[in-house]
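Engineer: Based on what follows, work out the 3D shape:
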Amino acid sequence: MTMELVFIPSPGIGHLRSTVELAKQLVNGDERLSITVIIIPRSSGGDASDFAQISSFFTPSQDRLRHETISVADNPTGERLPTQVYIANQKPQVRDAVAKLLDPNSPSSPPRLAGFVIDMFCISMMDVADEFGVPTYMVYTSNAAFLGFSLHLQKMYDEKKLDTSELSESVNELEIPCLTRPYPVECLPYIFVSKEWLPLFLAQARNFRKMKGILSLWFGVPMVTWPLYAEQKVNAFEMVDELGLAVEIRKFIRGDLLEGVMETVTAEDLERAIRRVMEEDSDVRNRVNEVAEKCHVALMDGGSSKAALRKFIQDVLENVVV
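Structural biologist: Now for the predicted structure:
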C-alpha cells in the first residue's frame, strides 16, 4: 500500500511551481510515496492559460504524482479577500477532495494518508489535517532568515510585549538571533510596523510552531537588491550584509508598496549597482561562486539537501497512522 501525502500550495504559479518540484523530488526518492497536489484557483478565477500551465507541471509518466483542482467557495460580497482568509474559506472543498481520495468504495485500493504538506499561506488547512488525524508539514517559500526573524518577533511580542508597530524613536536596531549583526529598525518590513498587518503575521508565526516540520527552500545567485514589499527588506539585508551575495541599489530604500508609498529609485542608482555586481573578480562575484559550489555539493548524493530529504521521507513513513 502506498503512503499518500496531500500537498496544498498557495494560489499563484510561483508558489505552485516550487511545491510541485519538491513533490517530484519526494516521489522519486521513495517508491512507497504518492502525492496529490490540491490546486486552489486564484480568487480572480484565472483563465485557460493558467490551467494549461498547471497541467504542464505534471506528466502522465508520474503516476504517483497527481493534482486535483477544486471549485472555490462563492464570495457573496465580491470583495478581494486577504490570501489567508480566501484560502480558509476553501476548507470544506479541500476536505471533500481528500475524503474522495481516501474513499474505501473507490475502484482502486485507497492509499494510506501520511500527512499534509501545506504552503506558508495555507496554515488554516492544518485544521483539515487534524480532522483526518494526520500531521502537518509546511513548505516555507521564503528564506530561513525571515523565518527566524518572524519567530523571534512573535516570541518577543508574546513574552515581553515588544510591539514593533510602536517602537520609540530611541530604538535604532534590533538584535535578531538568526542574524550575525543588528537589524536596522528603519528597514523593518511594513508588515511588522503596520497595526493592520502585524497581528496577522504574529498569528501566522504562532501557527508555524505547531507544524510537524518545516521545509525551508533556499537558492543563491548574484543579484542587485531592490526591496519593494513584504519580507523583501529582510531578504536584502540577508543577501547584502549577512551573506555578501548581492549589491544594494541604495543602502536604505524607504517606503513599501503595501503602504502605498515608495521612494523613487533613479537610473543612476540602478546603473551604479549593476556595474558593481558585474565587476570582474569583485568580492560579491567571488562569494557567489563559493556558495554556488556549496549548492552543487548539497544536491549531490550524500549532500546536505539529499540527506534532509531522506530524513523527511523517513519521518513521514514512521508517523503514518496505523
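
Engineer: can we go C-alpha only for contacts and neighbour counts from here?
Structural biologist: Fine.

Engineer: Do a quick rundown of the helices in the stretch 1-150 of the chain.
Structural biologist: Taking DSSP state H, counting those that start in this stretch to define them, one finds helices in the stretch 1-150 of the chain at 13-29, 48-56, 83-88, 91-101, 126-131, 144-160.

Engineer: and this one, so I can compare the two:
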Amino acid sequence: MKKVEVVFIPLPAMGHVIAAVELAKLIVERGNQISTSVLIMHPAPDPSTAKYTESLSASTLPNRMRVVDLPSLEHTAVSNTGGNWMASLADAHKPHVKEFVSKFKTQSELSPDSPRLAGFVFDSFVLGMEDLAEEFGVPWYVFSASGAAFIGSMLHLQALHDEQKVDLFEFENSDAELEIPSLVNRFPAKLLPSIVFHRQSFSTFLDAARRLRKTRGIVVNTFKELESHAVDSLSNGEIPPVYPVGPIVRSQGNDYDFGSDRINDYKDIMQWLDDQPPSSVLFLCFGSWGSFSIDQVKEIACALEQCGHRFLWCLRKPSSSKAKIESPSDYLNFQEILPQGFLDRTVERGKVIGWAPQVEILAHKAVGGFVSHCGWNSTLESILFGVPIAAWPLYGEQQFNAFEMVIELGLAVEIKIDYRNDFFLDGSKVIVSSDEIKKRVKFAMEQDSEIRNKVKEMSQLSRKALLANGSSYSALDLLIEDMMKNIA
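Structural biologist: I've put the predicted structure just below:
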C-alpha cells in the first residue's frame, strides 16, 4: 500500500492552530496510509499559541503525525499592522517551508517504504505559498477555521469587487443589506469584518477569496446539519469541492496545552464548577484576544451582580501597545479593574479568572449559558456541548458569526452583534449598559426556552455527524480518498 504525507500550514493564531492540529489528527487516525506534518510559523502574535505548540510533544500525538516549529523570524521581518502581518509572515517563511519539504522529499526518495508528498493544506489566510505546491508538483487544499457561510461571503464580496466593480468601502457604517448566496437572510453590510474596510488589509482578504477558487478542495470546520443552506450554496459546481468535516474542537482530557503553570488553576476552576448545581453557571469568555475598557468591565460587573445567576468570568487585560498587534494579558489583581467590593459581594456565587480551559468548562454539567465573542471555534464548542450563547462579537469575522447564530440559525441571543473592538480600533467607543447585558443574559439562561431546546437538538446532530456514516465522517473519507489519488 502506498504511503503519503500531507503538510499543514495554519495561521499561527490559537484557534487556527488548534483546528489544524485536530484535523491532522483525525486524518492520520482515519487514513492508515497517511502521515501529517503541521508546520508552525513564528513569531505568533499570541504567546499562548507558542505555549500550546511547545506542549505538543510526540507522546501527545498519534503515530504518523508531527508538529514542527519553523525557525522564528525577527519581529522586524513581519509587518505587525492590521491584516498585513498574515501575508508578510507567510512570505517570510516560504524558504523555511521549502527547506523542510525538500529534505522530506530527498529522504522519501532514498527509501521506497517512506511516504510520498501528497499535498499541502494551507490555512485560508496563509497566502502566497501555493507556488511551493506547484514547484513540488502536488495539489494544495485550503482549510477554513471559519464556517461555510463565511466562506460564501468571501467569495461573494470578491465577485462584487472584481466582477461588478462595487466599492466595498462604501458599506462601512451604512444601512445597506447584502444578498449573500450562503445566507437565507439579507445581511447588514456594516457587520462585515473590519479587514474589508481598511485599505492596508483589504488586499489580503481579496487574495484569500480569489485563491479559494483555485484550490483542489476547501476543507471547512462545520457540519452539514448546522449550515445546510451554506454548504449547498457552495456545492454548485462553480468552485472546488467543499468538505464539511466538523465540528473539530480540542479534545477533552488533554491537559498538555494547559502547561505546568496552569494545572493548579485548572483544578481550582473545575472544583468550583463541581460545587455548582446543573446548568446554573453563566460562563463569560471572549477568546485569547478579547478584552474590554474599564468602563465596559464595570457595566458587565454590575449586570452580573444584579442578574442573580452564578457566573464564571474570564477577564483579560487589554494590550498596552497601540503600535502593534499584541494579545491581552492577565490582571495581577482583579481589584484594580472591578468595582469596589464586587468580589466580596459575589463571592458565594461568582468566580473571576484569567486563563480559562474553555472546552472543559463548556463540557461541565454546571454551565448553562455562554457569553461569547462568537469566534468560530467557540461557537462550535458551545453547540457540541449544548450550551446557549449570548453573542457579543469583538473582532475578525465574529460579527458575521453572531449574525448567523442569532438571525440565520436562531441558536443564540444577541447582546450586541454590531459591537467592534479589534486590532484596527483604539478600543470600542460604545458602552453596552448593564441593564441591556442583564436582560440578554436572562434570555440565555432560561431553562426551557426555544433557543436552549434548539441548541440541544443541534448538539445531538453535531455528534451524529462525527460518527460512522455521519455527514462529517463521510466528508472526511472523501477528502482522504482524494488525497490518496495524488500519488500514482
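
Engineer: Not counting residues beside it along the chain, what's closest to the residue mapped onto Phe192 of structure 1 from structure 2?
Structural biologist: Under the alignment (TM-score structural alignment), Phe192 of structure 1 pairs with Val196 of structure 2. Spatial nearest neighbour of Val196 of structure 2, excluding adjacent residues (C-alpha to C-alpha, 6 or more residues apart in numbering): Phe202 at 5.1 Å.

Engineer: My reading is that the one you found lies in a strand. Confirm?
Structural biologist: No - secondary structure assignment (DSSP: H, G, I helix; E, B strand; the rest coil) places Phe202 of structure 2 in helix, not in a strand.

Engineer: Does Ala465 of structure 2 touch Ser459 like I think?
Structural biologist: No - Ala465 of structure 2 lies out of contact with Ser459 (C-alpha atoms under 8 Å); the separation is 10.0 Å.

Engineer: re earlier: count of neighbours near the match of Phe192 of structure 1?
Structural biologist: As a burial measure, Val196 of structure 2 scores 22 neighbours (other C-alpha atoms under 10 Å).

Engineer: Then Pro95 of structure 2?
Structural biologist: 12.

Engineer: That one corresponds to which position in structure 1?
Structural biologist: Using TM-score structural alignment, Pro95 of structure 2 pairs with Pro92 in structure 1.

Engineer: And that match, how far from Ala99 of structure 1?
Structural biologist: Applying C-alpha to C-alpha, to the nearest Å, the value for Pro92 of structure 1 to Ala99 of structure 1 is 10 Å.

Engineer: counterpart of Val291 of structure 1 in structure 2?
Structural biologist: Looks like Val291 of structure 1 aligns to Met458 there (TM-score structural alignment).

Engineer: Please name the nearest non-neighbouring residue to its match.
Structural biologist: Per C-alpha to C-alpha, 6+ apart, closest to Met458 of structure 2 is Ile383, 6.6 Å.

Engineer: Glu457 is in contact with that neighbour, correct?
Structural biologist: No - taking contacts as C-alpha under 8 Å, Ile383 of structure 2 lies outside contact range of Glu457: 9.2 Å.

Engineer: Between those two, tell me which one has more neighbours.
Structural biologist: Ranked by neighbour count (other C-alpha under 10 Å), Ile383 of structure 2 and Glu457 place Ile383 first, with 26 against 14.

Engineer: Assumed that one was part of a helix.
Structural biologist: Yes - applying three-state DSSP, one finds Ile383 of structure 2 inside a helix.

Engineer: residues touching the residue nearest to Ala44 of structure 2 when sequence neighbours are not counted, list them.
Structural biologist: Once flanking residues are discounted, Ala44 of structure 2 sits nearest to Pro12: 5.4 Å by C-alpha to C-alpha, 6+ apart. Contact partners of Pro12 of structure 2, counting by C-alpha atoms under 8 Å, 6 or more residues apart in numbering, are 40-45, 49.

Engineer: Report the two of those separated the most.
Structural biologist: Ile40 and Pro45 (12.5 Å; C-alpha to C-alpha).
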